[in-house]
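J.: Okay, here's the prediction I keep looking at, along with the sequence it came from:
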Amino acid sequence: MWAYTVGFTVLPHVGGFLGWFINRKETPVWYEKLKKPSWCPPRRMFPVAWTVLYTGMGYASYLIWNDLGGCSSKAIIPLGLYGAQLALNWAWPPFFFGARNLKMALIDILCLDSLAIGTVCSWYRINKVAALLMVPYLGWLAMATCLTIRIWKDNPEQKTGKSE
């Protein structure tokens, strides 16, 4: 059973790591040039935060999967919502850092917010601990959404994507 626990817990890290790995060279130069609000967290805080958040949400997804008896018909909506929001989570860095398309990154994160909230709501009746493990993620998403909106608004020359 431990293999499932580890697998579910590690899964969110896979896309997060790939997003970082693919964009790691361009990110510092381009990102530092963007106008950002004073409340923007320092860059070094992001990997720490995402490690904690991905671990919590991954373990929470394992709890839901386990409580619903695996990939049963009862698991389709709760785990489907989770998978969809995870896919949008993984899509954000390529939009923002890869394509430098702030508008698509904004659309992505707004859809991600809705799916993440839906995930937590669907999980709450199944396993309250799993739902509560997602609360820090929702908080971070709220900050990240506000940050994405501000960066999009404050960097109009960047709104159409890469331009160099």
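T.: Yep, that arrived.

J.: rest of the way, CA atoms for contacts and neighbours
T.: Fine.

J.: does Arg100 count as helix, strand or coil?
T.: coil (DSSP: H, G, I helix; E, B strand; the rest coil).

J.: how near is it to Gly56?
T.: From Arg100 over to Gly56 the distance is 29 Å, taken as Cα to Cα, to the nearest Å.

J.: Spatially nearest residue to the most centrally placed residue in the chain (excluding sequence neighbours)?
T.: Nearest to the geometric centre of the chain sits Asn89, at 3.4 Å (Cα atoms, centre = their mean). Among residues not flanking Asn89 along the chain, Leu112 sits closest, at 6.6 Å (Cα to Cα, 6 or more residues apart in numbering).

J.: and the comparison structure, right after this:
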Amino acid sequence: MAGKRSVAAQAAGLVGFLMLTAGAAALGSWATIPNIDSWYAGLRKPPWTPPNWLFGPAWTLLYLLMAVAAWRVWRRLDADPTARKSALACWGFQLALNAAWSWLFFGFQKPGLAFVELVSLWLLILATLVSFARIDRTAAALLAPYLLWVTYAGTLNGAIAWLN
């Protein structure tokens, strides 16, 4: 399964993917955290909006799952190299869109524009999940909670844009 990569190389790869996702999370947090108690608190929100404390643990788990999923695909040296590179490029692009959403919604305070971007993000997560499934079904399954959460987040984002 893991091909010819050493245990040390595989560990380094996992750390690398964890660092990439942590970097995206940190980048998004820079826009999000300063605006939660001020701008976001003043928005009209639907009654099914989760409490603010839930977002941190949910996203921590999702970023962890994203990193492990990408690592599993990266380590599959027995898979078609072009398919692997394409799948990982798709993963990287969705990670960038993930961080960009925080800046659009919280940083620039544009829920409508953030919603449009989130639709693109959702499609890219789906494409990543499908491309991962062709290489490693477990990796694809690890992305399923992320797709579900972004589906929910998209409805929340859309409702907030509509209400405000």
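T.: Arrived safely. Everything numeric in this text was worked out from a predicted model, so none of it was measured.

J.: What lines up with the residue nearest to Asn89 of structure 1 in structure 2?
T.: Matched to structure 2 by TM-score structural alignment, Leu112 of structure 1 sits across from Leu121.

J.: Also Ile151 of structure 1?
T.: Match for Ile151 of structure 1 (TM-score structural alignment): Ile160.

J.: Might you report the residue contacts of that match?
T.: Neighbouring residues of Ile160 of structure 2 by Cα atoms under 8 Å, 6 or more residues apart in numbering: 43-46, 111.

J.: returning to that earlier point: what about the match of Leu112 of structure 1, neighbour count?
T.: 23 (other Cα atoms under 10 Å).

J.: Which of the three states applies to Pro46 of structure 2?
T.: coil.

J.: What's the match for it in structure 1?
T.: Looks like Pro46 of structure 2 aligns to Pro37 there (TM-score structural alignment).

J.: Chain neighbours aside, what residue packs nearest to its match?
T.: Arg150 (7.1 Å).

J.: roughly how far apart are the one you found and Ala49 of structure 1?
T.: 20 Å.

J.: Mean per-residue distance, whichever helix or strand Thr148 of structure 1 is part of versus structure 2.
T.: Taking DSSP states H and E as the criterion, Thr148 of structure 1 maps to helix 135-154. Helix 135-154 of structure 1, aligned to structure 2 and superposed, deviates on average by 0.5 Å (mean Cα distance after the TM-score superposition for structure 1).

J.: Show me the helices in structure 1, by range?
T.: For structure 1, the helices defined by DSSP state H cover 2-23, 26-33, 45-67, 76-93, 102-124, 128-133, 135-154.

J.: Hmm, Ala96 and the match of Leu112 of structure 1 touching each other?
T.: No - between Leu121 of structure 2 and Ala96 there is no contact under Cα atoms under 8 Å: 9.2 Å.

J.: residues contacting the counterpart of Arg134 of structure 2 in structure 1?
T.: The alignment partner of Arg134 of structure 2 in structure 1, by TM-score structural alignment, is Arg125. Going by Cα under 8 Å, 6+ apart, Arg125 of structure 1 touches no other residue.

J.: Quick check: buried residues in stretch 76-86 of structure 1?
T.: By 16 or more other Cα atoms under 10 Å, the buried positions in stretch 76-86 of structure 1 come out as 78-79, 81-86.

J.: That should have said stretch 32-51 of structure 2, apologies.
T.: 32, 35, 40, 45.
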